[in-house]
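In: quick one: sequence plus predicted model below, questions after.
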Amino acid sequence: MAESLKELAEVEYWVWLVIAPIMLTQSTWLFIDARKRKRYPWFWGLWGLIQFPLPLLFYWLLVRRKRKVK
């Protein structure tokens, strides 16, 4: 565990400056779209803050994709 923290400390500062807006944008978009569709907006917004790109993929699969009914 100590080595993984050491690796995080060695990441260049500009990488964090690139990652932060991506995560914030993803989270904001997920929250707004989920709120519009009444699909657990806080869950999607919080999940979007901690990970990329899995929340977007799951949101697309579970919420946005239209299912064809036979």
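Out: Here it is on my side, so go on.

In: alpha carbons only for contacts and neighbour counts from here, please
Out: OK.

In: residue boundaries of the helices in the chain?
Out: Taking DSSP state H as the test, the helices found in the chain are 2-9, 13-37, 41-50, 54-59.

In: columns distance to R65 and mean neighbour count on top of those, output as TSV?
Out: Converted to TSV, these look like this (distance: least, CA to CA, whole Å; neighbours: other CA atoms under 10 Å):
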stretch	distance to R65	mean neighbour count
helix 2-9	36	9
helix 13-37	12	15
helix 41-50	16	19
helix 54-59	9	15
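
In: try this one side by side with the last:
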Amino acid sequence: MEELKILPIWFWILLVAALIAQSTWLFIDARKRDSMPWLWGIWGLIQIPMPLAFYFLFVRSGWFRRGRRKEEK
């Protein structure tokens, strides 16, 4: 636990800002694509950068399809 006391305050501020930015972007983009926005948003608040990597892999690449319109079927 001594290592955590050594980290400067700007590191924590930067980390929180990055987590909030990632979570917000994931939520907004997942909502546009109708692909579980709350899941992506909450997961984006917990850690970085794995939610972003998985989002690009599954949602943006098209591996994970949800909310298809009737015309597309």
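Out: Cool, the structure landed. Since we're looking at a predicted model, the values are computed, not measured.

In: drop the TM-score for these two in here.
Out: Once superposed, chain against chain, the TM-score is 0.80 (TM-score structural alignment, normalised by the length of the first structure); 63 aligned residues with a CA RMSD of 1.3 Å.

In: turn the helices of the first structure into JSON lines, including distance to R67 of the first structure.
Out: Listed next are these as JSON lines, based on distance: least, CA to CA, whole Å:
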{"stretch": "helix 2-9", "distance to R67 of the first structure": "41"}
{"stretch": "helix 13-37", "distance to R67 of the first structure": "15"}
{"stretch": "helix 41-50", "distance to R67 of the first structure": "20"}
{"stretch": "helix 54-59", "distance to R67 of the first structure": "14"}
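
In: what's the closest of the ones you listed to K66 of the first structure?
Out: helix 54-59 (11.9 Å; CA to CA).

In: distance from the closest one to the second structure after superposition?
Out: Compared with the second structure after fitting, helix 54-59 of the first structure has a mean deviation of 0.3 Å; criterion: mean CA distance after the TM-score superposition for the first structure.

In: in the second structure, what stretch matches that helix?
Out: Using TM-score structural alignment, helix 54-59 of the first structure corresponds to residues 50-55 of the second structure.

In: now stretch 38-45 of the first structure
Out: Aligned by TM-score structural alignment, stretch 38-45 of the first structure corresponds to residues 34-41 of the second structure.
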